[in-house]
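Q: The sequence isn't on hand, but the structure is:
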């Protein structure tokens, strides 16, 4: 009947991601690209070593880093975000960001806001203004040694530092699926510092652990395991969504069965 058709339509909206809805004609063509263009600009998240540096950066609206420490791709940054290490600010974590107004290569001695006698070359980023994040992105046991690159979209949505690490389209696709289920997603990286890590070793959402590697998605909940092809993240993300939801339900079923057996 009509009520069931409406229910089925709503279920499809919940299960499918924006790309699938656009392909089916539910969302207008081009709307996703237009939305992403404003959020996928790159952000350089720079480590702040001391309270003196943090105060100078905020007061004089700039950030600086040695040229020799920069890696390929830093030029794509449109924003700077500050990550004061423990003790450098009242709160440890990514606190604020600002749009880059200008980029200059200067001698270290020319940075008078933080005096130091040195002819080493530095890149100086001038920032239009600093905007504080609504919530500090917490380190949760991780850190940044020098700097890390992320996107504006990730910066605005992340709650914990490892979320800024995501690089591959598969990692981002999986994260987007999990964010539809919860805003409390935990990540395990293969190194303590984001700029030294090479991969995400596991995603954790509620009672489920998910590992992505070798073209496979391995979903685990207690003693229950399910392995599916990672290409489904691109081809059929709604299938991945259903599998994760199903495994989350498996955990509840296991607990209920255990409780029942205890009461017998």
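A: Everything's here; your move. Treat the numbers as computed from the prediction; the structure is a model and nothing was measured. Numbering: from 1, shown residues only.

Q: For the rest of this, base every contact and every neighbour count on C-alpha atoms.
A: Noted.

Q: burial count for residue 217?
A: 20 (other Cα atoms under 10 Å).

Q: If you could redo that for residue 262, that was the one I meant.
A: The local packing count at residue 262 equals 8, with neighbours defined by other Cα under 10 Å.

Q: how near is it to residue 255?
A: Taking Cα to Cα, to the nearest Å as the measure, residue 262 and residue 255 are separated by 11 Å.

Q: again, but for residue 220
A: 15 Å.

Q: swap in residue 200?
A: Using Cα to Cα, one obtains 28 Å as the distance from residue 200 to residue 255.

Q: More neighbours: which of these two?
A: residue 200 (20 against 11).

Q: So which residues of this structure form helices?
A: When assigned using DSSP state H, the helices of the chain occupy the ranges 2-15, 18-23, 31-37, 51-60, 152-157, 169-179, 232-235, 237-263.

Q: Hey, what's the angle from the longest one to helix 169-179? Just curious.
A: Following axes from the mean of the first three to the mean of the last three Cα atoms, to 10 degrees, one obtains 50 degrees for the angle between helix 237-263 and helix 169-179.

Q: In helix 237-263, which residues are buried?
A: Taking 16 or more other Cα atoms under 10 Å as the neighbour-count basis, helix 237-263 is seen to contain the buried residues 237-238, 240-241, 243-244, 247-248, 250-251.

Q: Comparison target below:
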């Protein structure tokens, strides 16, 4: 009788990549991510949440938070490539501004994006409209107000990010090689060809030897590994904008 063999790393990579491209159920993707992490001998009893951090036509990068373990990074590509890294605190927790977060309950089911209380008010409002209740205006006002608040908060975050980027560009339009040399001399190498400056700037050297600046570790690692210029610092921030970030 044939023995069941565990899937190879390439098979796991293609399974995760295909599920993401086909927009499969988050519960299915979560199971595949646990399988990927365990394949590389990392500890992940179950997933608390995951986030599709970055996606290109042939590649996807995810951040995964496991129960009782730091955040992992998982990169998969259409050619069967897979890389699992982190789990030692080098990656920062998932942030809502970086993309949608899929959170899971203890039984493995997906946490709803809308809280039960909000869903209760929305359902009541719709029911009152269908029944022609005199109070339907109140319920609709509550629903519209809540949804408007969510939209306003999202707009505020986008405007804040855009303003910071604009201010940085106004301060300096280029980063001369001499400045990069100076920053590199003051930096500490934390990984091969990846350096961290005391101000929190990450400097990564690509395959062709070109140096790029980033605000966090993961984009720097992607540039060093794949020459992907994701969230590159096109301009040098003003001194009062520099702050420590621990990715």
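A: The structure has been received and is ready for your questions. Just so it is clear, the structure is predicted and the values come from calculations on it, not from any experiment.

Q: quick one: TM-score?
A: Scored by TM-score structural alignment, normalised by the length of the second structure, the superposition of the two chains gives a TM-score of 0.25; 104 aligned residues with a Cα RMSD of 6.0 Å.

Q: May I ask you to name the longest helix in the second structure?
A: Using DSSP H to define each element, the second structure has its longest helix at helix 136-171.

Q: tell me which strands and helices that helix is in contact with?
A: helix 116-131 (3 or more Cα pairs under 8 Å, 6 or more residues apart in numbering; DSSP states H and E).

Q: Show me what the helix it packs on is packed against.
A: Packed on helix 116-131 of the second structure, when contacts are counted by 3+ Cα pairs under 8 Å, 6+ apart, are helix 136-171.

Q: burial count for residue 75 of the second structure?
A: Neighbours around residue 75 of the second structure, by other Cα under 10 Å: 21.

Q: Surely it is in contact with residue 55?
A: No: counting by Cα atoms under 8 Å, residue 75 of the second structure sits too far from residue 55 to count as a contact (9.6 Å).

Q: so what sits against both of these two?
A: residue 61 (Cα atoms under 8 Å, 6 or more residues apart in numbering).

Q: Tell me where the second structure has strands.
A: Ranges of strands within the second structure are 47-56, 59-66, 71-77, 82-86, 101-103, 188-191, 194-196, 202-205, 211-214, based on DSSP state E.

Q: er, the stretch 51-200 of the first structure I mean
A: Secondary structure of the stretch 51-200 of the first structure (DSSP state E, counting those that start in this stretch): strands at 62-66, 77-84, 94-107, 121-127, 131-137, 147-151, 185-189, 200-205.

Q: unless I'm mixing things up, residue 80 of the first structure is touching residue 95, no?
A: No: contact between residue 80 of the first structure and residue 95 fails when scored by Cα under 8 Å: they sit 11.1 Å apart.

Q: neighbour-wise, which of the two wins?
A: Neighbours were counted for residue 80 of the first structure and for residue 95 using other Cα under 10 Å; residue 80 has more, 24 against 21.

Q: so who does the more buried one touch?
A: Contact criterion Cα under 8 Å, 6+ apart gives 43-46, 63, 97-100, 127 as the residues in contact with residue 80 of the first structure.

Q: Skipping adjacent residues, who's closest to it in space?
A: Nearest in space to residue 80 of the first structure, with sequence neighbours left out and distances taken as Cα to Cα, 6 or more residues apart in numbering, is residue 44 at 5.0 Å.

Q: show me the contacts for that neighbour.
A: For residue 44 of the first structure, the contacting residues are 74, 77-81, 147-150, by Cα under 8 Å, 6+ apart.

Q: Give me the buried entries from those.
A: Neighbour counting over those (16+ other Cα under 10 Å) leaves 77-81, 147-150 as the buried ones.

Q: okay, the contacts of residue 80 of the first structure in JSON lines with distance to residue 212 of the first structure next?
A: Rendered in JSON lines, the data for these read as follows (distance: Cα to Cα, whole Å):
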{"residue": "43", "distance to residue 212 of the first structure": "25"}
{"residue": "44", "distance to residue 212 of the first structure": "26"}
{"residue": "45", "distance to residue 212 of the first structure": "25"}
{"residue": "46", "distance to residue 212 of the first structure": "28"}
{"residue": "63", "distance to residue 212 of the first structure": "35"}
{"residue": "97", "distance to residue 212 of the first structure": "31"}
{"residue": "98", "distance to residue 212 of the first structure": "33"}
{"residue": "99", "distance to residue 212 of the first structure": "33"}
{"residue": "100", "distance to residue 212 of the first structure": "34"}
{"residue": "127", "distance to residue 212 of the first structure": "37"}
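
Q: could I get the buried ones among the contacts of residue 44 of the first structure as a markdown table with distance to residue 20 of the first structure?
A: Formatted as a markdown table, those follow (distance: Cα to Cα, whole Å):
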| residue | distance to residue 20 of the first structure |
| --- | --- |
| 77 | 30 |
| 78 | 30 |
| 79 | 31 |
| 80 | 33 |
| 81 | 33 |
| 147 | 35 |
| 148 | 31 |
| 149 | 29 |
| 150 | 25 |
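
Q: Which pair of the residues you listed spans the longest distance?
A: Comparing every pair within these by Cα to Cα identifies 78 and 147 as the most remote, at 14.4 Å.

Q: can you tell me how far the closest residue to residue 187 of the first structure other than its chain neighbours sits from residue 221 of the first structure?
A: Setting aside the residues directly before and after it, residue 187 of the first structure is nearest to residue 203 in space (Cα to Cα, 6+ apart), at 4.8 Å. When distance is defined by Cα to Cα, residue 203 of the first structure is 12 Å away from residue 221 of the first structure.

Q: what touches both of those two?
A: Shared contacts of residue 203 of the first structure and residue 221, defined by Cα under 8 Å, 6+ apart, are found at residue 209.

Q: re the thing from before, pretty sure the residue nearest to residue 187 of the first structure contacts residue 209?
A: Yes: with contacts counted by Cα under 8 Å, residue 203 of the first structure reaches residue 209, the gap being 5.7 Å.

Q: how far away is the nearest residue to residue 47 of the first structure once chain neighbours are set aside from residue 227 of the first structure?
A: Spatial nearest neighbour of residue 47 of the first structure, chain neighbours left out: residue 83 (4.7 Å); criterion: Cα to Cα, 6+ apart. Counting by Cα to Cα, the gap between residue 83 of the first structure and residue 227 of the first structure amounts to 37 Å.

Q: mind putting the buried residues of helix 237-263 of the first structure in a markdown table, distance to residue 7 of the first structure included?
A: A markdown table is the format used below for these (distance: Cα to Cα, whole Å):
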| residue | distance to residue 7 of the first structure |
| --- | --- |
| 237 | 20 |
| 238 | 17 |
| 240 | 21 |
| 241 | 18 |
| 243 | 20 |
| 244 | 21 |
| 247 | 23 |
| 248 | 22 |
| 250 | 24 |
| 251 | 26 |
